[in-house]
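Student: Fold the following for me, if possible:
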Amino acid sequence: MSDFSEELKGPVTDDEVETSVLTGAGMHFPWLQTYVETVAIGGKRKKDFAQTTSACLSFVQEALLKHQWQQAAEYMYSYFQTLEDSDSYKRQAAPEIIWKLGSEILFYHPKSNVETFSTFADRMKNIGVMNYLKISLQHALYLLHHGMLNDAKRNLSEAETWRHGENTSSRGILINLIQAYKGLLQYYTWSKKKMELSKLDKDDYAYNAVAQDVFNHSWKTSANISALIKIPGVWDPFVKSYVEMLEFYGDRDGAQEVLTNYAYDEKFPSNPNAHIYLYNFLKRQKAPRSKMISVLKMGSSSCRKARAPTDSTLW
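Tutor: Next up, the predicted model:
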């Protein structure tokens, strides 16, 4: 097996350009196509399993713990063999493991960039179809981290239409998350449109068009976020965005209902922020002082619960 370190750093020949990925940063990843694509089309290669894949996995994990990104990448080159392992369990588990470790390496590797990460993500979506939604969501979050909002939104839209696999509860939650993050991006656009609207006079010829645009974005955002925040969990940015839009359109009862459920529904985990959001809302509505103090007391109690040690920590 060729030395991955040399291939990573070495120059690329004309013949290699067609079967490798070369990023603007000069990071050479022949394994992205030479190995990943080969498996994707069902190709077979003779592998040297003298060094077991389990040993490679341990080396990768150790290198990650030590932040040795280049060394981790070299071991990943060998671990790709497990995609053709005769052990069906290892073969089926491999795509998710490769994605988790590979994405971690590419996120921190000094010579990696968005193009390299995106190429890897797209390949892994095709290989690990069972993890398509999860990879798509994480890919979108990576793009968001780099300020690529349109690309992130496109990824989320593609994932939203994915119809393969069984309809399990975990799949349903993933789809809700994907839709909610898409809604969060739409909320960002809505906020900008709302700011634009605030600068226009109602008599301005462009006012009605912008107002309609603002409404359209709010409707899309609400539809994408509302399903997620009904599922028990901590959804602070989604709840805040949703409530802001409800308030903007004068639905104060709806906003209070959302915040009250988020703070007091026992199915949701303890979350002091939920009580703070409700308190701030009541303050804006000039609610009775006694009611606001009651919310703060409940928030303080929730904070203590969140900090309390669990049985496992006591032992």
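
Student: Every contact and neighbour count from this point should use C-alpha atoms.
Tutor: Fine.

Student: tell me the secondary structure for the closest residue to Gly165 other than its chain neighbours?
Tutor: The shortest distance from Gly165 to any non-neighbouring residue, by Cα to Cα, 6 or more residues apart in numbering, is to Met130 (6.9 Å). Classification of Met130 using DSSP: H, G, I helix; E, B strand; the rest coil returns helix.

Student: For Asp85, see how far away Met130 is.
Tutor: 18 Å (Cα to Cα, to the nearest Å).

Student: Also Asp14?
Tutor: The value you get for Asp14 to Asp85, if Cα to Cα is used, is 32 Å.

Student: Neighbour count: these two, which is higher?
Tutor: The residue with more neighbours, out of Asp14 and Asp85, is Asp85; 16 against 8, by other Cα atoms under 10 Å.

Student: re earlier: what is the burial count for the residue nearest to Gly165?
Tutor: When neighbours are defined as other Cα under 10 Å, Met130 has 17 of them.

Student: ok, the closest residue to His139 other than its chain neighbours - contacts?
Tutor: Among residues not flanking His139 along the chain, Ala121 sits closest, at 6.6 Å (Cα to Cα, 6+ apart). Going by Cα atoms under 8 Å, 6 or more residues apart in numbering, Ala121 touches 99, 103, 135-136, 139.

Student: here's the other one to compare against:
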Amino acid sequence: MDSFLEEDAEAVVVVDGKRRKRRRNPAAQAAMHPSLHLPFLPPLPVSSNEHKLNFKKSKEACLDYIQDALLQKQWKRAAEFLTCYVESLEKDYSREHISASEMIWRIGTEILWHHSQSSVKEFSCFMEQMKTLGVKRYLKVCLEHVFHLLCNGQIDEAYQNLSLAESWRFGEQTAIQDKEMKLIQAYRGLLDYCSWSKQKSILLEHGEDEFSDLAVEQEMHSYFRKAAVNLKEIIKIPGVWDVFVKCYVDLLEFYGDHNEARQVLNEYAYNSKFPANPNAHVYLYQFLKRQGESKKSLISALKILHDIVPSHELMIDFNTMLQKSKKRRKRRLGLEVIFAGLDYAGWKENEKAWSCLARQVKQIVISEKHLDWIKQEWNSRKDWWPAFHFSRYLAKRNWQENKNLSYEKALVAGILLGKVGLFEMLPKTKGRIRPRISC
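Tutor: Model prediction:
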């Protein structure tokens, strides 16, 4: 910031083709005052072209300071610079402020979200002002406002804002505005789902009061109809709609429409127009499991999830199902799955994963069949797994924090690295240590 002020402190003014002596800019002097940290625009009268050039430089410098303050999480300083930026736009007679309105909205939202003295009321006032800056971003600003209200637990206010946004019209609706409107409706459907869920809890808590139950059921069904219509529309558009899909499927399952729920989840998981989404396959797997589907269907769902996210926590279940299979190909895949999961740092201390691997390699060694499976998996890992999993430091820490994990890792190390690996993984103690294997 100091460099900016120093550069702006002295200016050369050209009048009647003659150069005047350099003199200190009074605006720059004010900006250098210790109590103020705002770069001001030069107040001296200049030509139109010079004014545009100076305005552009000042604007860019001010935005740089705002960015710096945001990156350093100096919200008060960022607010001061943004105030200066807005004031400079108000004093300017060009059309620069038109393209800056979205920038003001986004920066202001970020500052108000984090500023220690910000309140919901102030945020709402700011959002109402932002809604008047342009019709093209009106619906986006409404959504931003609704998110903030929801995060602060103001459900009713959020619902009212969504209803107002849904009734908003201005000229012909563009394709982008059409999608934004469907998103507005989807969030209103989400709030209807929340109301439905509350009524469901009340219904389940009530005893045998038939009159109360009837009233609650009627209100529930009203919320169901409104929620289902809006949620169904948004999930037709290719995108990531996890929360909407989960809520819609919950509604369908409650009323026994399992075929529709299955169709929705299959479409969400397998439609090539939708982006690859691991959660889509998780939801499908969980639904199939709730419906008591065959292991073949469950394995098929998890196989695709494994291809997308090899380190997903459901890979433990996937490995377990594969190991119980009578087909050699699936048992081989099970070993591949558990090795692949342990390639990730998040699994380094996963006792279940090490237990699965220890059990499987133990069975292979005892049966003396398919030893080549272990060799194939180990060949691509022998250069980095010892340091990644079987170092002295990790052995000591695992032994102190989780002895069961140490036993499982020791067995695997003993098979993969030999006796040296086994002794490395089990630190010396006073008593004799016997590895315990989960079978």
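
Student: Thought Arg163 was touching the residue nearest to Gly165 of structure 1, still the case?
Tutor: No. Using Cα atoms under 8 Å, Met130 of structure 1 is not in contact with Arg163, being 11.2 Å away.

Student: What residues in structure 2 pair up with stretch 252-263 of structure 1?
Tutor: Aligned using TM-score structural alignment, stretch 252-263 of structure 1 spans residues 258-269 in structure 2.

Student: how much does that stretch stray from structure 1?
Tutor: Superposed on structure 1, stretch 258-269 of structure 2 shows a mean distance of 0.4 Å to its aligned residues (mean Cα distance after the TM-score superposition for structure 1).

Student: aligned partner of Phe123 of structure 2 in structure 1?
Tutor: By TM-score structural alignment, Phe123 of structure 2 lines up with Phe117.

Student: Tell me, how many residues neighbour that match?
Tutor: 20.

Student: where exactly do the helices run in the stretch 51-200 of structure 2?
Tutor: In the stretch 51-200 of structure 2, the helices defined using DSSP state H, counting those that start in this stretch lie at 75-91, 96-114, 120-130, 138-151, 155-166, 175-205.

Student: can I get those in TSV with distance to Glu408 of structure 2?
Tutor: Output for the helices of the stretch 51-200 of structure 2, formatted as TSV (distance: least, Cα to Cα, whole Å):
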stretch	distance to Glu408 of structure 2
helix 75-91	50
helix 96-114	46
helix 120-130	52
helix 138-151	44
helix 155-166	49
helix 175-205	44
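
Student: Of all the ones you listed, which one is nearest Ala410 of structure 2?
Tutor: Closest approach to Ala410 of structure 2 among the helices of the stretch 51-200 of structure 2 (Cα to Cα): helix 138-151, 47.1 Å.

Student: What lies in contact with that closest one?
Tutor: Helix 138-151 of structure 2 has contacts (Cα under 8 Å, 6+ apart) with 120, 124, 127, 130-132, 155, 157-159, 161-162, 165, 177, 180-181, 184.

Student: and with 6 Å instead?
Tutor: The contact list for helix 138-151 of structure 2 (Cα atoms under 6 Å, 6 or more residues apart in numbering) reads 131, 158.

Student: In structure 1, what stretch matches it?
Tutor: So helix 138-151 of structure 2 sits over residues 132-145 in structure 1, by TM-score structural alignment.

Student: Good, we can wrap up now.
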